[in-house]
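Engineer: Below is the structure, and that's it, no one-letter string:
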């Protein structure tokens, strides 16, 4: 990792929340990939009970609501995101189907074996892939599904620059075969996995941040911490565009057994 940039973990969480409150998505993905992941789930109940953990402002949650008849509870640690989540649900007339609550994905309030589906796009890293899958399993009904997207290596070897960056940012990153083995060890039958295409990062994530960056810097003019945060975000984007053949996000879909 370059010596003149920091990890996102070095910044005030309030700055991070402020910035990502101005973006449509808080991580790589797209409606098309959310629906592709959903398509692998067979025999869901007509009205499944669903939790979206680390839901952010709910971009993917609203897609799920529009393509299932389920009751969906979005859980996020940050009240600002949850307020925007519930506002978005109301705008889309989904407030009777979708509800956001403030909570932590490692301290859930659901009843044991009460959920048909646990969804989490780009968020399980907050508690770790293995830990999250193990803990969440108790909240799923028998034959319930877990669907997560997770940072993954596509190759066994990669350039030192990107290896060092990810070992600092998220040491839990691993290859897809190793992630699938971890899923099975946690008590799931792996159903499917697929890699998110590059446009989930470029078109649907980084390109959407141009205006958000301008507004964020304008609102925090003279704030060196805010400027440093944007520099870090730009560095991460540069690395992805340079090294995306070596890593990205993959969806992992498992069924509780």
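Structural biologist: Looks like it came in fine. All values reported here derive from a predicted model rather than from experimental measurement.

Engineer: going forward, measure contacts and count neighbours with C-alpha atoms only.
Structural biologist: OK.

Engineer: which residues of the stretch 51-200 of the chain fall in strands?
Structural biologist: With DSSP state E, counting those that start in this stretch applied, the stretch 51-200 of the chain shows strands at 71-76, 98-102, 115-121, 140-153, 174-175, 188-195, listed in chain order.

Engineer: any chance of those in JSON lines, with mean neighbour count and distance to residue 227 too?
Structural biologist: Output for the strands of the stretch 51-200 of the chain, formatted as JSON lines (neighbours: other C-alpha atoms under 10 Å; distance: least, C-alpha to C-alpha, whole Å):
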{"stretch": "strand 71-76", "mean neighbour count": "24", "distance to residue 227": "26"}
{"stretch": "strand 98-102", "mean neighbour count": "21", "distance to residue 227": "29"}
{"stretch": "strand 115-121", "mean neighbour count": "24", "distance to residue 227": "27"}
{"stretch": "strand 140-153", "mean neighbour count": "23", "distance to residue 227": "26"}
{"stretch": "strand 174-175", "mean neighbour count": "18", "distance to residue 227": "31"}
{"stretch": "strand 188-195", "mean neighbour count": "18", "distance to residue 227": "32"}
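
Engineer: Put this next to the first one:
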């Protein structure tokens, strides 16, 4: 298998964790986009309970906590991410109401039924699948609770074979925006808002920080073929985005549980 076709799920998880621990965000996004999405959500109070599923090191979670009251729990599969998450919360003086825990979104979540006011997930729901995540996570939301996720989506009905093949190999659930909105509604939510995240969420807030650490990472693991393939895959993804960004991107989907 060439490194251009190898998905990130086939790499050593420890290396993935080490690589992404060096950047603030583990996927496209920005503080401005997090705040914009939060603006569509009503009725959050100091008593609200919020879960950020697939939180990574918590770049977006800390922005959430700085813009809304309530208790926030971040959940991620990687213990090293959660260690950084909790350290960041402490540094920012947020640890009294922001806590990170290790857990898998694939398994039963450690929250009570109908206990959450808001479920958040930026660029991470693909790990369980958009439709499955919407349906399974709904049980943890109170009536009229919100879900807010960003998800890879097609902007056009047709797209070049190269980028189509890339996404079919990496995430075949990618779909058009109208189809994704229909999935939100079919899962039992009222679609509240949908918007495309700007290009700088990819270039400035994701690709640029990754580029700054790649040479360092290659030198640290000199001769490690797995690392070389990981970096080659990341660079290939960046090249494809610059070439085909008019055909796809991340879209925020916000729904309210009926």
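Structural biologist: Structure's in. What do you need? All of these numbers come straight from a predicted model, not from anything done at the bench.

Engineer: Could you quantify their similarity as a TM-score?
Structural biologist: After superposition, the two chains reach a TM-score (TM-score structural alignment, normalised by the length of structure 1) of 0.97; 256 aligned residues with a C-alpha RMSD of 1.1 Å.

Engineer: Would you quantify the distance from residue 143 of structure 2 to residue 113 of structure 2?
Structural biologist: Using C-alpha to C-alpha, to the nearest Å, residue 143 of structure 2 is found at 11 Å from residue 113 of structure 2.

Engineer: And residue 70 of structure 2, by the same measure?
Structural biologist: Going from residue 70 of structure 2 to residue 113 of structure 2 by C-alpha to C-alpha gives 18 Å.

Engineer: With distance to residue 21 of structure 1 added, can I get the strands of the stretch 51-200 of structure 1 in CSV?
Structural biologist: Shown next, in CSV, are these (distance: least, C-alpha to C-alpha, whole Å):
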stretch, distance to residue 21 of structure 1
strand 71-76, 13
strand 98-102, 15
strand 115-121, 17
strand 140-153, 21
strand 174-175, 29
strand 188-195, 26
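
Engineer: rewinding a little: compare residue 70 and residue 113 of structure 2 (neighbour count), which wins?
Structural biologist: Neighbours per residue (other C-alpha atoms under 10 Å) separate residue 70 of structure 2 from residue 113, with residue 70 holding more: 17 against 13.

Engineer: That one corresponds to which position in structure 1?
Structural biologist: Matched by TM-score structural alignment, residue 70 of structure 2 corresponds to residue 70 in structure 1.

Engineer: Out of the strands of the stretch 51-200 of structure 1, which gets nearest to residue 229 of structure 1?
Structural biologist: strand 140-153 (20.8 Å; C-alpha to C-alpha).

Engineer: ok, average deviation of that closest one from structure 2?
Structural biologist: Mean deviation of strand 140-153 of structure 1 relative to structure 2 after superposition (mean C-alpha distance after the TM-score superposition for structure 1): 0.3 Å.

Engineer: That strand packs against which elements?
Structural biologist: Strand 140-153 of structure 1 sits against strand 115-121, strand 174-175, strand 247-256, with contacts defined as 3 or more C-alpha pairs under 8 Å, 6 or more residues apart in numbering; DSSP states H and E.

Engineer: on that earlier part again, closest to residue 45 of structure 1 out of the strands of the stretch 51-200 of structure 1?
Structural biologist: Proximity to residue 45 of structure 1 (C-alpha to C-alpha) singles out strand 115-121 among the strands of the stretch 51-200 of structure 1, at 7.8 Å.

Engineer: I am finished for the moment; much appreciated.
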